[in-house]
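Undergrad: Here is the input, now give the coordinates:
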Amino acid sequence: MHPSLQDIRLVAFDLDGTLIDSVPDLAAAVDAMLVGQRLAPVGEAKVRDWVGNGSHKLVERALACVLGEAPDTARVTASHDGFLRAYHAAPCERTRAYPGVSEALGSLEARGIIVTLVTNKPAAFIDPILEALGLRRYFRMTLGGDSLAEKKPHPAPLLHLAAQFGVAPAQCLMVGDSRHDVEAGKRAGFRTLAVPYGYNHGEPVVSSRPDGVVESLGELV
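TA: This is a model prediction of the structure:
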């Protein structure tokens, strides 16, 4: 057993950048939203640095980049609606699970560890993507960025999961790719484990000082 799993009863995984590489589809939706406003597309590389704080923030960052200034709230709201329409139309055409993900989830399930998911992505997208990738069956509970009043890096979603299953935070593990995952885990009293290959706004996730790092989730098998 990997040291990070010692005495752990519940694992909460982040989604984008941890379990799946969703940027190709997110970038396509962002660009469709921009082109629909006769603005220049931004492309996949930029979107890769903007993911992680929820879809509203992603849209806001894209608009600010193209407009050269912070967009007003009304424009962000209207643009966000356009982004959601585009993303709903194709949420999992080029999105793929990272190597080792299904093996890790299956191994945790076989050991009787409670597997959950907490993401800042809107909840409506979670099941369609997990189903398309054959991963939904592993998760006992999933939370999106709009499932509760607060989202990561606030600890509330993680504490909600722990409470739902009656597990002490000290026996829970947060697995993610960004400083927001690590911060949420630490604030909730969870152990934290990071992967270095995801989306962290161009910063190495180790600088957030997680309790552990794995190059691949396959190391948890």
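Undergrad: alpha carbons only for contacts and neighbour counts from here, please
TA: Will do.
Undergrad: May I see the buried residues of stretch 43-58?
TA: 43-44, 47-56, 58 (16 or more other Cα atoms under 10 Å).
Undergrad: and what of stretch 147-160?
TA: Neighbour-count burial for stretch 147-160 [16+ other Cα under 10 Å]: 147, 151-159.
Undergrad: centre of the chain versus it, how much separation?
TA: Mean-position distance between stretch 147-160 and its chain equals 13 Å (Cα atoms, centre = their mean, to the nearest Å).
Undergrad: what sits up against it?
TA: 12, 53, 118-120, 122-123, 143-145, 169, 180-185, 187-188 (Cα atoms under 8 Å, 6 or more residues apart in numbering).
Undergrad: One more, so I can put them side by side:
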Amino acid sequence: MSRRREVGAVLFDLDGTLLDTAPDMAAALNRLLAEEGIAPLPFSTIRPHVSQGSPRLLELCFGRPEPAQFELLRQRFLDHYQRGLADQTRVFDGYDEVLAALELAGLRWGIVTNKPGWLTEPLLAALGLLERSGCTVSGDTLAERKPHPLPLQHAARALGLPAARCVYVGDAERDVQAARSAGMMAVVAGFGYLGTDTDPASWQADAILARPTDLLAWLGLQ
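TA: Okay, here's the model as predicted:
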């Protein structure tokens, strides 16, 4: 059976995979640093950590403060981020073609992210993607988040497909771990927020994409 016939849906991680959110995340972090009287960090320093979410970004700047202080910093960062949620964020170049090709081929697609729903849904709506997505599973949709397989399993059920007929595309090792545990094919967005010390070849994914449109060739749609 060809891969095109095997696959019924493609699920995407959000930050660093489908969307280039790093510019807005970096801007929010540097606004917080300015409030604290700390010099801004270069974008190149921030970008590799964006997929790991606010805890890693705050640790990058503040180390590991006491839990109460950390929570205050986290909320201030998220407040800044929410206000500029879609100022500079765009789909990575090539995804307009990819999503259109998936839809034309009758393949469903959806989102599984650890980003909370109160940020995920407004962001997707601002970019015209919320209504197109066949399912959206955010970090607070369920009791578990990636790398637990439950969010991916939930997404497959929402699309009415067995997990084995779904592909998950992400840019972090936990994405591959979640896909494997869920029984899905795993694809790495090699153009995402990978650090220089990251070796995605060691994650044992089914494919590593150099650019979004490589997904179409891998699926047999190009």
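Undergrad: on that earlier part again, any chance of the buried residues of stretch 147-160 of structure 1 in a markdown table, plus distance to residue 72 of structure 1?
TA: Shown next, in a markdown table, are the buried residues of stretch 147-160 of structure 1 (distance: Cα to Cα, whole Å):
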| residue | distance to residue 72 of structure 1 |
| --- | --- |
| 147 | 25 |
| 151 | 22 |
| 152 | 24 |
| 153 | 24 |
| 154 | 25 |
| 155 | 29 |
| 156 | 28 |
| 157 | 28 |
| 158 | 31 |
| 159 | 33 |
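Undergrad: Please identify the residue in structure 2 that aligns with residue 179 of structure 1.
TA: Superposed on structure 2 with TM-score structural alignment, residue 179 of structure 1 falls opposite residue 173.
Undergrad: can I assume that match is in contact with residue 202?
TA: No - the criterion here is Cα atoms under 8 Å, and residue 173 of structure 2 misses it with residue 202 at 9.2 Å.
Undergrad: ok, those two, which is more surrounded?
TA: residue 173 (19 against 8; other Cα atoms under 10 Å).
Undergrad: Which residue, neighbours along the chain excluded, lies closest to the more buried one?
TA: Using Cα to Cα, 6 or more residues apart in numbering and skipping the chain neighbours, the partner closest in space to residue 173 of structure 2 is residue 203 (6.3 Å).
Undergrad: how about the residue in structure 1 that the one you found lines up against, what does it touch?
TA: In structure 1, the residue paired with residue 203 of structure 2 is residue 208, using TM-score structural alignment. By Cα under 8 Å, 6+ apart, the residues touching residue 208 of structure 1 are 179, 182-183.
Undergrad: now residue 5 of structure 1
TA: 173, 220.
Undergrad: From residue 42 of structure 1, how far out is it?
TA: Taking Cα to Cα, to the nearest Å as the measure, residue 5 of structure 1 falls 40 Å from residue 42 of structure 1.
Undergrad: helix or strand for residue 32 of structure 2, which one?
TA: Following DSSP states H and E, one finds residue 32 of structure 2 within helix 22-35.
Undergrad: That helix vs structure 1, average distance?
TA: Following the fit onto structure 1, the mean deviation recorded for helix 22-35 of structure 2 is 1.1 Å by mean Cα distance after the TM-score superposition for structure 1.
Undergrad: how far is that helix from where the chain is centred?
TA: On Cα atoms, centre = their mean, the centre of helix 22-35 of structure 2 falls 19 Å from the chain's centre.
Undergrad: just stretch 142-153 of structure 1 next, same as before
TA: 11 Å.
Undergrad: Give the aligned range of that stretch in structure 2.
TA: Going by TM-score structural alignment: stretch 142-153 of structure 1 matches residues 136-147.
Undergrad: how about the strands in structure 2?
TA: 9-12, 19-20, 90-91, 108-112, 136-137, 166-170, 185-189, 207-209 (DSSP state E).
Undergrad: Isn't residue 31 of structure 1 up against residue 41?
TA: Yes - with contact defined as Cα under 8 Å, residue 31 of structure 1 reaches residue 41; the gap is 4.7 Å.
Undergrad: Neighbour count: these two, which is higher?
TA: residue 31 (22 against 18).
Undergrad: dump the residue contacts of that one.
TA: 40-43 are the contacts of residue 31 of structure 1 under Cα under 8 Å, 6+ apart.
Undergrad: Those into JSON lines, with extra columns for distance to residue 219 of structure 1?
TA: Output for the contacts of residue 31 of structure 1, formatted as JSON lines (distance: Cα to Cα, whole Å):
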{"residue": "40", "distance to residue 219 of structure 1": "41"}
{"residue": "41", "distance to residue 219 of structure 1": "38"}
{"residue": "42", "distance to residue 219 of structure 1": "35"}
{"residue": "43", "distance to residue 219 of structure 1": "32"}
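Undergrad: Just give the closest residue to residue 64 of structure 2, not the sequence neighbours.
TA: Spatial nearest neighbour of residue 64 of structure 2, chain neighbours left out: residue 70 (7.5 Å); criterion: Cα to Cα, 6+ apart.
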